[in-house]
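**Q** show me the folded form of this:
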Amino acid sequence: MRCIIWFALALQLTIGPAKATLSNTSLQIAGTANPGDTVKIHVWDHYFGELKQYVLKHREFQHHSEDGSFRFEFRNIKNPVYFTIVFKQGRKVSALEHYLAMPGDSINMNLVNYKSYSFTGRGAEAMLCRYEMDSVGLRANTRADKISRSTVYLTQKDYPGYLRAAYANVDSNVNARLALLEDYRRLIRAEQYAILLADVTCLRTTWKYSSYNYAKAISSAALSPDSAKAIAHELGRYFLNQAIIPSAMPGKVSVISKGYLDAQVSISVAHANLHTVEKEPAAIVKRLKGTLRDRVLCTFILQASSRIESLDSVMKEALKVIKTPYCREPLQFYLENYLRGTTAYNFALQDTSGKIRRLSDFRGKKVVIDFWYTGCLGCIGFYKNALKAVEEKLAHDTTLVFLSIADDEIKKTWMESIKKDIYTSASIINLFTAQSKYTHPAIKKFGIKAFPTLVIVNQKGKILYNDSAPRDVDGLTRIIRSN
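**A** Below you'll find the predicted structure:
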């Protein structure tokens, strides 16, 4: 039955009625929130996974609203896009993540007490459908399901049993969303329905992959190395047998749907876990074709970048295969900006005294840069357990310079964090971006996707290391000295 639905949608999207064709290529999103809110919106013409989405090419605007109203308009929208909108005031935050929008949509949304939304205007029905699907999906995660998974199976170290129960919960959640989507089918455009159907259906794969990853992690912590390896292999095979994604997918949907891409990448990562990550790009090329192949290949490499030893070579080989221009751009951006051997971005940032410091000021010395932000628990742990001791250990090495770059927006917050001595030391050179997260060129150019991130630059300004760092003193010291 599912294949019949996909085939019918394929015909509808290919032949489609004239009224489905939109001449308007703008997208407007407006509405009201709370007075004093800062409203930020991100729009992706092309989605390449959540891990590096904010450092890749996308449209981004921010508005501070005194009266709570906001309005964003985007031109030259030729295809469906995904957007994330965030409302923030102090510690109060509310967000809608990766909502589908169509060319010509003019949506008004209203946020009530950071808890609920209402939608009106052209395209509002699809927004409301997605919002209600998220709500009904959450209700599908019953307390009984959670208890059966966490208490019974995990205490008995029955990890396949845990996975079976987790997968049943995923199926219940997805089925609840699909039932609601059917209720909205006649209210939204055929193309919207097809993409939302793909997104929701493919949640089975991505969520089952998350469950598989969790089961693998907890089994590794509780079993001997050999037993953990064996159970991880078993769980991986179980995931691949269970994670079925639609095969009769309309071509246009397969290259737009966020969910379909995430599912294909999840399967590729699971395959890589069963053999080696370096072999998977060739397997993707063999398994898929056309633009879908290009999207999955590009996204897989971006997602698995920290695990690929010869990343530059893998990217260069992929570029020989990838034909879709917008799928080539992210890999070319990586190669040109922050892979090992590329020239590091020459940032200009303010230090604690207000002086502007540039990376070029430290030419002739190896520069170790720690990227963090106030409120980052991982950043506190990294500094406390490793970085602080290494800075003290290597303090007298005149060939080294330690820099700290905080991705903080408010100077007072940053200065107070330095004084706390839990993120960084006042004895090294501390800099900050003075912009909201992930927006400063220094963050984008170095491709910072998570915090903390360690970057090491050599005496000639070339990147030696750019990734998360070991959380132990010996491992961190070894990385700094060996590069």
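**Q** from here on, just use CA atoms for contacts and neighbour counts.
**A** Fine.
**Q** tell me the spacing between the residue in the chain sticking out farthest from the centre and Val390.
**A** Here the chain reaches farthest from its C-alpha mean at His396, the gap being 38.8 Å by C-alpha atoms, centre = their mean. As judged by C-alpha to C-alpha, to the nearest Å, His396 and Val390 stand 11 Å apart.
**Q** following up with a second sequence; could you model it the same way so I can compare the two?
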Amino acid sequence: MKTKKIIDLLCRLGILLAASLMASTARGDRPALTLTVEVEERLAVDSLFVRFRHTTLPQATPEADMLCLKRSGPRTFVYAGRFPQARGQFSLHIRPAAGSIWEDRYAYLPLTPAFYWEAGDSLTLLIQKRQAGKPIGSPMYDYAYTFRGKGAAKYNAWLRVYRTYLQAPTARPAERLTLDYQEMASWSQIRAALDTLQSQRAALDDFHYDLFRADLVGGQSERFARLKSLGETSRDSGWCRDVLARQLMSPLDSLAGAIPGPVAYHSRALIHYQFERLRFEAHLAALGGDPFDLLEAVATRYEGGFRDRLWLNLFLQNTEGRDLVRDYQRVRGQMTDAACQQALREVVVRLPGMPVLDFELPDLAGNRVRLADLRGKVVFLDAWFTGCGACAAYYRQVLKPAKEALKAETDIVFVSLSVDRSEALWRKSVASGTYTSARAVNLYTEGQGLDHTWTRQYRWEGVPKLMVVTREGKIHQLYENGLAEDIRTAEALVRSLQAVKSER
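**A** Here you go, the predicted model:
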């Protein structure tokens, strides 16, 4: 009921905002973006939400920045808005159907992929189902999109490029076995998408042509994890290091390097690709016993906003094994991009050694529990939701045996934080013993899910997420998942928590 009231309030705010902005349009003060959405009858959409993302600033939790579109007809929705920046991204979302498996897990489901908008766009978007039956949860497979109006050409061009990428066949198995350019199973998809992009060249200005190239290349950043895995399984590390180093000169890297810096600055995907490439270089250097200063490499090879975004990514990724406080001291005076400076200030609160934000949440008995009440103890906090297979596996394989091993410890506390939206579902899952146990301090975000102030502070956009808090109430470490060496097994976790307990 609380969620429905919040969503209804968002709708009213969205309607008031749209009405105000359309009134200003009539006075000649044109909004930065106007969007009319038409949905076919089969979709049965009763409310529609838009989410805007800055191309530079860190992504907020999905529920934190949704706006409800004004309904102007049975299947028509309208939005008009002004923004401090000239361009960004938007995506459309719907509420999960009542009784669906998503209802208690997500407040919103994506109806479209993310699109790049720019000031002055005035669009009409038609959304249709591509096939009968229930959607599978992937917008590009479930729905067809057609844009009309001012600025529509770049949207339709990107849709053709992206759909080509999704539908093109991947490399044949024999090609996947080589360690040359064909080590990427998706290389044939990239080539097909680039061909389509070239066919759309006349419909695009230089900026969007390069931006779409940047996103295509940037989407392949996982190749570096695959290459690193190949190096770890090779018996001849010297030979393998030389072979892997050649992969840094692939066609993808040539394409990535050819994107102009002012355009690359706006591509989250390309920023991530270049950052993972740098980390892979650092890995190769370590294999050979050679030094590699990642911050200095960024400063030497890049400049301006693109350089600052790569530095920022170091903190956003919470790179393990680095002294991020020292890194912060090194780069904060060198950053010149205002948006990156602002983002860095927001990220600093997540760094190890910073005071942890307090919360006050209910436990199973209805008592209000504050994190500050546990000062003087080492706290291991894990966030989960019902249906999260990775959460259940981590609890079964690591947390449960670790809690058993530390059951006599009075100065180490396990806090289990549910981000379920249904209190009844949370209680049922706790009782099942699938995600947590009675030995933990079991808390609930009161139906706010990942939109709770505390989880938003640390930009937890999915689960599992984990945190170790020192006796002094400071962050020892934040973990994006349970794969880090110091917490990936029960034995490692026990050693880590006992080590933190011994720190003075």
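**Q** can you pull the TM-score for these?
**A** TM-score of the superposed chains, computed with TM-score structural alignment, normalised by the length of structure 1, equals 0.79; 437 aligned residues with a C-alpha RMSD of 3.3 Å.
**Q** specify the local secondary structure of the residue farthest from the centre of structure 1.
**A** Classification of His396 of structure 1 by DSSP: H, G, I helix; E, B strand; the rest coil places it in coil.
**Q** how far away is the counterpart of it in structure 2 from Ala440 of structure 2?
**A** In structure 2, the residue paired with His396 of structure 1 is Ala408, using TM-score structural alignment. Taken as C-alpha to C-alpha, the spacing of Ala408 of structure 2 relative to Ala440 of structure 2 amounts to 13 Å.
**Q** check Ala168 of structure 2 too.
**A** Distance of Ala168 of structure 2 to Ala440 of structure 2, given as C-alpha to C-alpha: 49 Å.
**Q** one more: Trp158 of structure 2?
**A** Counting by C-alpha to C-alpha, the gap from Trp158 of structure 2 to Ala440 of structure 2 is 48 Å.
**Q** between the two, which one's more packed in?
**A** When neighbours are counted by other C-alpha atoms under 10 Å, Trp158 of structure 2 and Ala440 differ, and Trp158 comes out ahead with 21 against 16.
**Q** can you tell me, leaving aside adjacent residues, what's nearest to the equivalent of that one over in structure 1?
**A** Aligning on TM-score structural alignment places Trp158 of structure 2 opposite Arg130 in structure 1. Using C-alpha to C-alpha, 6 or more residues apart in numbering and skipping the chain neighbours, the partner closest in space to Arg130 of structure 1 is Tyr99 (7.4 Å).
**Q** the counterpart of the one you found in structure 2: what's it in contact with?
**A** In structure 2, Tyr99 of structure 1 lines up with Phe115, judged by TM-score structural alignment. Neighbouring residues of Phe115 of structure 2 by C-alpha atoms under 8 Å, 6 or more residues apart in numbering: Gln89, Phe90, Ser91, Tyr155.
**Q** check contacts around Tyr82 of structure 1.
**A** Val43, Trp44, Asp45, Tyr47, His98, Tyr99, Leu100, Ala101.
**Q** can you list which of the residues you listed carry over to structure 2?
**A** Taking both residues aligned by TM-score structural alignment, their matches' C-alpha atoms under 8 Å as the threshold, the shared contacts between this structure and structure 2, drawn from the contacts of Tyr82 of structure 1, are Val43, Trp44, Asp45, His98, Tyr99, Leu100, Ala101.
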